[in-house]
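Chemist: The sequence isn't on hand, but the structure is:
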């Protein structure tokens, strides 16, 4: 099994469609999908994100960090939420992504989440992280 993150990327069109959808209907639609993931035993985490207008970007590209308040000009660069699934393969993650409730214009980016066992186990920082994960029940 491997963890994969499904990153939900919206467009102006898909965000507008979501806003038009009654909140209770959207909760029911997403709730049914989430229930499928839970019943299949593959859901690790899932969260939606607040409006980008409420966020900030910290740009570390210069000598000192620059903080910019939202909203941002390029909607296509934003993501609105994510799922982390523990599945057998990238193909299985793709199949789950295909089943996400459709909003026109939405794209789902899928990225594997490397596990801590893939890093050098004699590295001081990996040893510390492993201990933290064990203390917090994440291993």
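Modeler: Looks like it arrived, so ask away. It should be emphasised that the depicted structure is a prediction, and the values quoted were computed from it without experimental measurement.
Chemist: C-alpha only now, for contacts and for neighbours.
Modeler: Will do.
Chemist: Point to the residue nearest the middle of the chain.
Modeler: Ranked by distance to the mean C-alpha position of the chain (Cα atoms, centre = their mean), the top residue is residue 82 at 2.2 Å.
Chemist: buried sites along the longest helix along the chain?
Modeler: Ordering each helix of the chain by length in residues (DSSP state H) puts helix 23-40 first. Using 16 or more other Cα atoms under 10 Å as the test for burial, helix 23-40 gives 33, 34, 37.
Chemist: hold the first one in mind and look at this next one:
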């Protein structure tokens, strides 16, 4: 089972305030633990929304609408994420509870969400086969 630990943004992260060295060290130690346990798939921090673009689809079948950042509701945005693969929701929660306060000032908030496996979304064998082939190609292109 894959889970994403979504680190919510704060006014500081949206202002471009970088984490302290102490917090970077704590996150690196935490990430090392995830790697040693063999559960980490990916982890990254995100730039503020100042240079982001939101793409919405206000009308079915219509053209997409673009809105340039920055966006105003920091608590609704994402500052980073960690993607893990574990055996259960309980194990994912244990890892999430071990993550250091992601902003270091008592403002941190982490949302834990299970990731859909493509088998859950794609019922017919043809769609599954296409998805498996796309994933295989993506892995091959990374190696090249």
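Modeler: Perfect, thanks for sending it. Since the structure is predicted, the reported quantities are computational estimates derived from the model, not experimental observations.
Chemist: Please work out the TM-score for the two chains.
Modeler: Put the two chains on top of each other and the TM-score (TM-score structural alignment, normalised by the length of the first structure) is 0.82; 133 aligned residues with a Cα RMSD of 2.2 Å.
Chemist: list the contacts for residue 128 of the second structure?
Modeler: 118, 119, 122 (Cα atoms under 8 Å, 6 or more residues apart in numbering).
Chemist: From residue 115 of the first structure, how far out is the aligned residue in the first structure for it?
Modeler: For residue 128 of the second structure, the aligned position in the first structure is residue 126, judged by TM-score structural alignment. Applying Cα to Cα, to the nearest Å, the value for residue 126 of the first structure to residue 115 of the first structure is 11 Å.
Chemist: same deal with residue 53 of the first structure?
Modeler: Relative to residue 115 of the first structure, residue 53 of the first structure is positioned 33 Å away (Cα to Cα).
Chemist: just residue 81 of the first structure next, same as before
Modeler: Residue 81 of the first structure sits 21 Å away from residue 115 of the first structure when distances are taken as Cα to Cα.
Chemist: Show me which of these two is the more surrounded one.
Modeler: Between residue 81 of the first structure and residue 115, counted using other Cα atoms under 10 Å, the more crowded position is residue 81 (16 against 9).
Chemist: Helices of the first structure, residue ranges please.
Modeler: Under DSSP H, the first structure gives helices at 12-20, 23-40, 90-98, 124-135.
Chemist: For residue 76 of the first structure, find the nearest of those helices.
Modeler: Proximity to residue 76 of the first structure (Cα to Cα) singles out helix 12-20 among the helices of the first structure, at 7.9 Å.
Chemist: Next, the angle helix 23-40 makes with the closest one.
Modeler: 100 degrees (axes from the mean of the first three to the mean of the last three Cα atoms, to 10 degrees).
Chemist: which residues make contact with helix 12-20 of the first structure from outside it?
Modeler: By Cα under 8 Å, 6+ apart, helix 12-20 of the first structure touches 26, 75, 76, 103, 104, 105, 106.
Chemist: burial count for the closest residue to the fourth one other than its chain neighbours?
Modeler: Leaving aside its chain neighbours, residue 103 of the first structure sits nearest to residue 14 (5.3 Å; criterion: Cα to Cα, 6 or more residues apart in numbering). As a burial measure, the neighbour count of residue 14 of the first structure was computed by other Cα under 10 Å and equals 17.
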